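Participant: Got a predicted structure here, sequence first:
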Amino acid sequence: MSNTLQPFFDHWRNRYLLMRHGHSQANQQGLIISSPERGLNDFGLSAMGEQQLAQAVAEWGWPAPSRVVHSDFLRTTQTAARVASAFKLERVVDKRLRERFFGDFEGQADAHYPDVWALDSLDAGHCQHQVEAVSSVAARMSAVMEGLEQQYDGETILLVSHGDPLQILLTVLAKKPLTQHREQPALLPASVTLINA
């Protein structure tokens, strides 16, 4: 359930663990939940997600985090809380790690994801169906890491976010065109990707 990527440049000050939230109630119900109105207080982890987190913490095979930063959606907050508790760390919320907003498809069946991804592959700046552009997600996710690089040195920082934002960030880090973000290996719920410093 992990992927390891080398950084696209060799002067990271910190090491990063990118974690997708555990299996959620939205995953269970096959729904797109991407708005703060729905995601902040509802659609937390499913029973399966709770089990995934318990297993991930019990079998932690990555460097121990020294900081935990997470999206403020319920499913990411619960995920971050499980890991932070295990390592006796405080958590910091960063709204820029939120789920990508899927516009007109909010609250609808997750069968609509491929429709958006097909448009993404043609234009990373598109906002069709009121969807947040891939380029916008890339900018905010990159800004999180750039800010942490300026603020800390020698830390192992766990970023807990969502599938699309993390795959878009990994595309940036790999220096690939943003239109190719779905060509990254799919990030499974509760998976961790290590960015080596």
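Facilitator: Arrived safely, thanks for sending.
Participant: For the rest of this, base every contact and every neighbour count on C-alpha atoms.
Facilitator: Noted.
Participant: so how far is L169 from the residue nearest to I168 when sequence neighbours are not counted?
Facilitator: Leaving aside its sequence neighbours, I168 sits nearest to H181 (Cα to Cα, 6 or more residues apart in numbering; 5.3 Å). Look at H181 and L169: by Cα to Cα, to the nearest Å, they are 8 Å apart.
Participant: The structure to be compared is supplied as follows:
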Amino acid sequence: MSNPLPPIFDHWRNRYLLMRHGHSEANRQGLIVSAPEKGVSAYGLSAQGERQLAECVTQWRWPLPTRVVHSDFLRTTQTAQRVADAFGLEMTADVRLRERHFGELDGEADRYYPEVWAQDALSGEHCYRQVEALSSVAARLEAVIAEWEAAVANETLLIVSHGDPLQILLTALSGRPLTEHREQPALAPASITLIGARAMA
């Protein structure tokens, strides 16, 4: 599934394929897995996620990536690996692409997400139940993009992260208040959103 955005970032030196990981064991079990103590070594792709990635690489419809950068959680690492293997690319892990930390709700049922999102709509700085603030998530993901913009040019980078962080990033890049991140179209597992330079080979 693709989530096309208008190519409004023409001043950028690169383009970016923002990819949410495929359907995971956390998704299958309906759990919030946001702490690295759990997410780095467990809760990888589900069987459904593996099917999504197999279909994604065999029916690739986006520009070919030149680099793969990913969160070090197992579900994102496995997602990145499937694409990297398909195109013969090396991978770079970056902890700043990790899932938003959901504090006291880590390990709880995913039915608690709306409770956090309701707080998000009120403040980009809240730490309700020790959940990571929207401003913190936006800052670390924007820093990843900024560093690659400074380091390379005319490349297509696949950035593999998680649903909430990517929606927050897209909201920040659009110049909208972070409190509106849930107004972004939801990013489905294994979906890709293309942003960045428009006129590139």
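Facilitator: Here it is on my side, so go on. Values in this document were obtained by computation on a predicted structure and should not be read as measured data.
Participant: residues contacting the residue nearest to I168 of the first structure?
Facilitator: S121, Q167, I168, L170, T171 (Cα atoms under 8 Å, 6 or more residues apart in numbering).
Participant: change it to 7 Å
Facilitator: By Cα atoms under 7 Å, 6 or more residues apart in numbering, H181 of the first structure lies in contact with Q167, I168, T171.
Participant: try R75 of the first structure
Facilitator: With contact set as Cα under 7 Å, 6+ apart, R75 of the first structure has these partners: H21, S24, F43, G44, L45.
Participant: quick check, it in a strand?
Facilitator: No: R75 of the first structure: not assigned to a strand; according to DSSP: H, G, I helix; E, B strand; the rest coil it is helix.
Participant: for the second structure, what spans make up the strands?
Facilitator: 15-20, 67-70, 91-93, 156-161, 192-196 (DSSP state E).
Participant: and for the last one, what are the contacting residues?
Facilitator: With Cα under 7 Å, 6+ apart as the contact definition, strand 192-196 of the second structure has outside contacts at 1-5, 7, 9-10, 12, 14-20.
Participant: now the second one
Facilitator: Judged by Cα under 7 Å, 6+ apart, the contacts made with strand 67-70 of the second structure from elsewhere in the structure are 76-77, 80, 84, 89-94, 97, 156-161.
Participant: Could you identify the buried members of the residues you listed?
Facilitator: With burial judged by 16 or more other Cα atoms under 10 Å, the buried subset of these is 76-77, 80, 84, 91, 93-94, 97, 156-161.
Participant: Taking their axis directions, the longest helix seen in the second structure and strand 15-20 sit at what angle?
Facilitator: In the second structure, with assignment by DSSP state H, the single longest helix is helix 134-151. Angle, helix 134-151 of the second structure to strand 15-20, by axes from the mean of the first three to the mean of the last three Cα atoms, to 10 degrees: 140 degrees.
Participant: in the first structure, which residue is closest to the centre?
Facilitator: Geometric centre of the first structure, nearest residue: S161, 2.7 Å, by Cα atoms, centre = their mean.
Participant: just checking, it touches R98?
Facilitator: Yes: between S161 of the first structure and R98 a contact is recorded at 6.4 Å, counting by Cα atoms under 7 Å.
Participant: on that earlier part again, and the strands of the second structure as JSON lines, adding distance to A150 of the second structure?
Facilitator: Formatted as JSON lines, these follow (distance: least, Cα to Cα, whole Å):
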{"stretch": "strand 15-20", "distance to A150 of the second structure": "13"}
{"stretch": "strand 67-70", "distance to A150 of the second structure": "15"}
{"stretch": "strand 91-93", "distance to A150 of the second structure": "16"}
{"stretch": "strand 156-161", "distance to A150 of the second structure": "13"}
{"stretch": "strand 192-196", "distance to A150 of the second structure": "14"}
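Participant: closest one to R176 of the second structure among these?
Facilitator: Proximity to R176 of the second structure, assessed across the strands of the second structure by Cα to Cα, is greatest for strand 192-196 (15.9 Å).
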